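K.L.:
Mind looking at a prediction? Sequence and model below.
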Amino acid sequence: MTEPRRNPLATIESLDYDGHGVAHVDGKTIFIDGALPFERVEYSSYRKKPTFENAQAVAILKESFLRATPKCVHFGVCGGCSMQHIEASGQVAAKQRVMEENLARIGDVKPETLMPPIYGPTWAYRHRARMSARYVAKKGTVLVGFHEKRSSFIADMKSCEILPKKISDMLVPLRELVMELSIRERMPQIELAVGEHVDVMVLRVMDPINEADEALLRRFADQYQVQFWLQPKGPDTAYPFYPLDAPQLSYSLPEFDIVMPYKPTEFTQVNPHINRVLVGRALRLLDPQPGERIADLFCGLGNFTLPIARRGATVLGIEGSQQLVERALENAEKNGLQDRTAFQVANLFEMTEKIMAGLGHFDRMLIDPPRDGAMEVCKSISAENGPKRIVYVSCNPATLARDANVLVNVKGYIMKSAGVVNMFPHTGHVESMAWFEKP
């Protein structure tokens, strides 16, 4: 009698950028979900290509010292987190390695020093989230939450450990609410924004709601102390529904005596605790001085612009979104910094040397781009008359490395230091910061 055929075995060598274990079997690279460095695992492949395979660990035969017990009961099914099985400091170490490898391999640069990683709360940290909602006729219920791993299906979530506890506890009642609405099949998304004085839920409504729906929403809002907004089309169409006398959404930067109001569909960092530390470190690295002229590129609603102005410098904030520029102007006025700030709308992905020169000389510059990076900005900086110091805040280590290559190897800057920011614990997302200096 022959033994049943076993799954193949692998010894894990490292982690990839998404927290998958990396092994090599018969000359092929295997990326294994749920496996950690130094482990011996049994795996099952779900995707096979000529040079690599994607697989799932089905048994851990030898366990790594990095392994932790996931806190969330939905981990492994829900795609919101990919690294809960890794001890917290191990997650940060993996992200630091990703940043260093990108800088060396893509950027051909190496910082003179590495900054200590920025840590913060690892649970209940996510104050911004976009959750899907779907009526599932076969189950006779509504699902609200994040998508399953490698799937378009919504995870059957009843709690979420990375959302604030109040919001996590609200997931089941929220599902029951949507189930009762007349538009339960025409409401695909709920956007969450947790402020310091109000919690907002933006409902994406594909059809108008009726009087019965309105009554249900008001009752839920009163019971769970949230404010509902309705969004019939794009983000700009969102408007407050109930209660209309709720406090305005805002977050604060106490170190700089700044309060930042915002709308629930406008971009803000998902982790306000880390954002405070991030802004503080960026300002210490930038070291703005009274009387200097400083550029804040991809300025958003003024997250860095206003703290820089608070230090006495004059700041020009540039952003591609008219709505965010208007919000930044309002925030500057609210915080009494309108005399030291100016804002303008511009497509920074189409920056040229001529346009950059037309903006005038800047003593220092802060760059905080989206995942696409700031290649055209970096190419447009004058090698002779550029700012003496640049602080670059990145949400993508690959584009940071690419842009650092231009700043260092083309424009002549020195990369003084770089470090990671654990803005998104338990995910593979790597936030980082780098300081460049003109010799």
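P.N.:
Yep, that arrived.

K.L.:
going forward, measure contacts and count neighbours with C-alpha atoms only.
P.N.:
Will do.

K.L.:
where do the strands sit along the stretch 51-200 of the chain?
P.N.:
52-62, 113-114, 128-136, 141-145, 189-194, 199-204 (DSSP state E, counting those that start in this stretch).

K.L.:
As CSV, the ones you listed with distance to Leu249 and mean neighbour count would be great.
P.N.:
Formatted as CSV, those follow (distance: least, Cα to Cα, whole Å; neighbours: other Cα atoms under 10 Å):
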stretch, distance to Leu249, mean neighbour count
strand 52-62, 42, 17
strand 113-114, 36, 13
strand 128-136, 12, 19
strand 141-145, 22, 23
strand 189-194, 8, 22
strand 199-204, 8, 23
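
K.L.:
Quick one: those as a markdown table, columns for distance to Asp213 too.
P.N.:
Converted to a markdown table, those look like this (distance: least, Cα to Cα, whole Å):
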| stretch | distance to Asp213 |
| --- | --- |
| strand 52-62 | 43 |
| strand 113-114 | 54 |
| strand 128-136 | 16 |
| strand 141-145 | 16 |
| strand 189-194 | 16 |
| strand 199-204 | 12 |
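
K.L.:
Of all those, which one is nearest Leu171?
P.N.:
Each of the strands of the stretch 51-200 of the chain has some distance to Leu171 by Cα to Cα; the shortest is strand 141-145, at 7.1 Å.

K.L.:
circling back to that earlier point, would you tell me which of the strands of the stretch 51-200 of the chain gets closest to Thr314?
P.N.:
Comparing these by Cα to Cα, strand 113-114 comes nearest, at 29.4 Å.

K.L.:
now that closest one, how far from the centre of its chain.
P.N.:
Centroid separation for strand 113-114 versus its chain: 23 Å, with Cα atoms, centre = their mean, to the nearest Å.

K.L.:
for that strand, packing partners?
P.N.:
Using 3 or more Cα pairs under 8 Å, 6 or more residues apart in numbering; DSSP states H and E, the elements in contact with strand 113-114 are strand 414-421.

K.L.:
First-to-last residue distance for stretch 182-201?
P.N.:
End-to-end span of stretch 182-201 (Cα to Cα, to the nearest Å): 18 Å.

K.L.:
What lies in contact with that stretch?
P.N.:
Outside stretch 182-201, the residues within contact range by Cα atoms under 8 Å, 6 or more residues apart in numbering are 127-135, 142, 178, 202-210, 213, 225-229, 246-251, 264-265.

K.L.:
Structure two is appended below for comparative analysis:
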Amino acid sequence: MVQFYSPGRRKAIQQTIIVTPHELDTQGQGVARHEGKTIFISGALPQEQVEAVIYDNKRNYAKAKTTKLLSSSPDRITPPCSHYGICGGCNQQHAASTLQHSSKSKALGQLFRRETHLELPQGEVIFSQGYHYRRRARLGLQYQTKQKYLQMGFRQKASNDLVDIVECPVLVEALEQLLQPLRQCLSGLDSVKKLGHAELVMADNGPLLVLRHLVALSDNDRASLTELATRHHIAVYLAGNNDRLEGLVEREPHYQIDNLTLGFNPQDFIQVNGAVNQLMVEQALTWLDLQPTDRVLDLFCGMGNFTLPIAKRAGHVIGVEGVDSLVSRGKQNALLNGLSNIEFLHHNLAQDVSQQSWAKHGFDKVLLDPARAGAAEAMPQIVKLQPKRVVYVSCNPTTLVEDSKILLSSGYELSQLRMLDMFPQTGHIESMALFVNKSVSQQ
């Protein structure tokens, strides 16, 4: 890009280019080559000719913004959300689901190919509906003193400012319908200036609200929230300045998986996409090829999302989790469902695991579902256990690849790889990989 300077200041003249992207990246940007440089173009899809302005020109790449669409892709759709492009929650509503799936699958495959030199055909993408899938959302609350108005919404793209939302089509419909009455209720509270956030969760037995408040709530506030709960059949929980959660209008939330009932605390982690979670568990069970005599290890097990379905089919299951409250909840869920062949253990899996109790036993199969940081500490110990099969569920392709290298260098082959569209309309890539021990008979 040509730059012109005047004395005392340094200002670049923006360059306008005409390009045709060849692929879509995970941020929803078109990727093109121009004059030997990679250009990332917001608002552009593959095979579209666009006029774009470069606004950030680096040595090896540049960023540009579409100013004019010269030809349109058949994969371009009109975003259904009026906040799209401002709200930072979604970045791919302008792209058809088929393009989102192929782009994310391609990115996953390219990463594995670059880092492991493996050419592995991926299975079909595991997905469900593209909208009204999200069963949990945290809404920021910010009182604007001058306007005397409560903002409620999600963060803007690349900003800490809130987008004051009136709709959110990725939320399950029952939660989206609560946005307006929730705003009205919170706006009328005495403590409206001292609210932190509102978390909406959709359990199988109804919606619930967790309200973070920074000062004690008045009797009037409590009455208003109780009225909201009664009118809209919402369970309401209050989170003050201490760690204790107070049930104002209580209901024991739960969801169903594999014909099992999993109870959870309103603040417990649950998979955001219930439909994809069902499909993910089914696929994991198939890949594990469970037998009635199998001893199975479930690492990062949470409250038993995989552990309990595994226990229905295996001889004995040990679930290991670093959050003590989730371990307690897992034990309760095992009792609730009459499963006596499960042990839940509390261990920090981010530390040296070699002396932990589970690390000294043999297992036929292993499943792990770590957080974004991956499972670097656990991988060498998994190799020492020599299970026949390892199913790795990942929310971060980078750490999945790094952890995979340990298995691949220790006699395991990557047998299956599938992308999970857990978060449609976003660039998040979730995936599942099956590793098979080549030195152990599968009989």
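P.N.:
Good, I have the coordinates. All of these numbers come straight from a predicted model, not from anything done at the bench.

K.L.:
returning to what we had before: of the strands of the stretch 51-200 of the first structure, which approaches Val408 of the first structure most closely?
P.N.:
Judging those by Cα to Cα, what sits closest to Val408 of the first structure is strand 113-114, at 15.1 Å.

K.L.:
Just to confirm, what residue range of the second structure does stretch 173-193 of the first structure align onto?
P.N.:
Mapped onto the second structure using TM-score structural alignment, stretch 173-193 of the first structure spans residues 181-201.

K.L.:
typed the wrong thing, it's stretch 76-87 of the first structure
P.N.:
So stretch 76-87 of the first structure sits over residues 85-96 in the second structure, by TM-score structural alignment.

K.L.:
wait, Thr122 of the first structure sits on Pro425?
P.N.:
Yes. Here Thr122 of the first structure reaches Pro425: they are 5.5 Å apart, a contact under Cα atoms under 8 Å.

K.L.:
list residues touching both of these two?
P.N.:
By Cα under 8 Å, 6+ apart, Thr122 of the first structure and Pro425 have these common neighbours: Ala88.

K.L.:
Compare the two (neighbour count), which wins?
P.N.:
Pro425 (25 against 16; other Cα atoms under 10 Å).

K.L.:
element containing that one?
P.N.:
Using DSSP states H and E, Pro425 of the first structure maps to neither a helix nor a strand.

K.L.:
Give the aligned equivalent of it in the second structure.
P.N.:
The alignment partner of Pro425 of the first structure in the second structure, by TM-score structural alignment, is Pro424.

K.L.:
With Leu143 of the first structure instead?
P.N.:
Using TM-score structural alignment, the partner of Leu143 of the first structure in the second structure is Gln151.

K.L.:
Touching, that match and Asp161? I think so.
P.N.:
No. The pair Gln151 of the second structure / Asp161 is not scored as a contact, 10.0 Å apart, by Cα under 8 Å.

K.L.:
Helices of the stretch 251-400 of the first structure, residue ranges please.
P.N.:
For the stretch 251-400 of the first structure, the helices defined by DSSP state H, counting those that start in this stretch cover 272-286, 305-310, 322-334, 353-358, 375-380, 397-409.

K.L.:
Average offset of the third one relative to the second structure?
P.N.:
In this case it means helix 322-334 of the first structure. Per the superposition on the second structure, helix 322-334 of the first structure and its aligned residues are separated by 0.5 Å on average (mean Cα distance after the TM-score superposition for the first structure).

K.L.:
Where does that helix end up in the second structure?
P.N.:
With TM-score structural alignment applied, helix 322-334 of the first structure matches the range 324-336 in the second structure.

K.L.:
before we move on, what SS does the counterpart of Phe228 of the first structure in the second structure have?
P.N.:
Alignment note (TM-score structural alignment): Phe228 of the first structure maps to Val236 of the second structure. Put simply, Val236 of the second structure is strand when judged by DSSP: H, G, I helix; E, B strand; the rest coil.

K.L.:
and Val236 of the second structure, how many neighbours does it have?
P.N.:
Applying other Cα under 10 Å, we find 23 residues neighbouring Val236 of the second structure.

K.L.:
wait, what's in contact with it?
P.N.:
208-211, 225-226, 229, 247-250.

K.L.:
Could you pull up the residues touching Arg130 of the first structure?
P.N.:
146, 189-192.

K.L.:
Apply 10 Å and report the result again.
P.N.:
Residues in contact with Arg130 of the first structure (Cα atoms under 10 Å, 6 or more residues apart in numbering) are 145-146, 189-193, 201-202, 265.

K.L.:
Check Glu42 of the first structure too.
P.N.:
Residues near Glu42 of the first structure by Cα under 10 Å, 6+ apart: 6-11, 32, 35, 55-62.

K.L.:
Please apply the same query to Met115 of the first structure.
P.N.:
Counted by Cα under 10 Å, 6+ apart, Met115 of the first structure has contacts 416-421, 432-435.

K.L.:
between those residues, which is nearest Pro272 of the first structure?
P.N.:
Nearest to Pro272 of the first structure, judged by Cα to Cα, of these is Val421 at 12.7 Å.

K.L.:
thinking again about what came up before, cool, now which of the contacts of Val236 of the second structure survive the switch to the first structure?
P.N.:
Conservation of the contacts of Val236 of the second structure in the first structure, assessed by both residues aligned by TM-score structural alignment, their matches' Cα atoms under 8 Å: retained contacts are 208-211, 225, 229, 247-249.

K.L.:
The strands of the stretch 51-200 of the first structure: which one's closest to Leu407 of the first structure?
P.N.:
Comparison of those against Leu407 of the first structure by Cα to Cα identifies strand 113-114 as nearest, at 17.0 Å.

K.L.:
show me what contacts the match of Leu143 of the first structure?
P.N.:
Contact analysis of Gln151 of the second structure by Cα under 10 Å, 6+ apart lists 139-144, 161-165, 183, 187.

K.L.:
Can you add distance to Gly30 of the second structure and give these back as JSON lines?
P.N.:
Shown next, in JSON lines, are those (distance: Cα to Cα, whole Å):
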{"residue": "Leu139", "distance to Gly30 of the second structure": "30"}
{"residue": "Gly140", "distance to Gly30 of the second structure": "30"}
{"residue": "Leu141", "distance to Gly30 of the second structure": "33"}
{"residue": "Gln142", "distance to Gly30 of the second structure": "34"}
{"residue": "Tyr143", "distance to Gly30 of the second structure": "37"}
{"residue": "Gln144", "distance to Gly30 of the second structure": "37"}
{"residue": "Asp161", "distance to Gly30 of the second structure": "26"}
{"residue": "Leu162", "distance to Gly30 of the second structure": "26"}
{"residue": "Val163", "distance to Gly30 of the second structure": "25"}
{"residue": "Asp164", "distance to Gly30 of the second structure": "28"}
{"residue": "Ile165", "distance to Gly30 of the second structure": "27"}
{"residue": "Arg183", "distance to Gly30 of the second structure": "37"}
{"residue": "Ser187", "distance to Gly30 of the second structure": "41"}
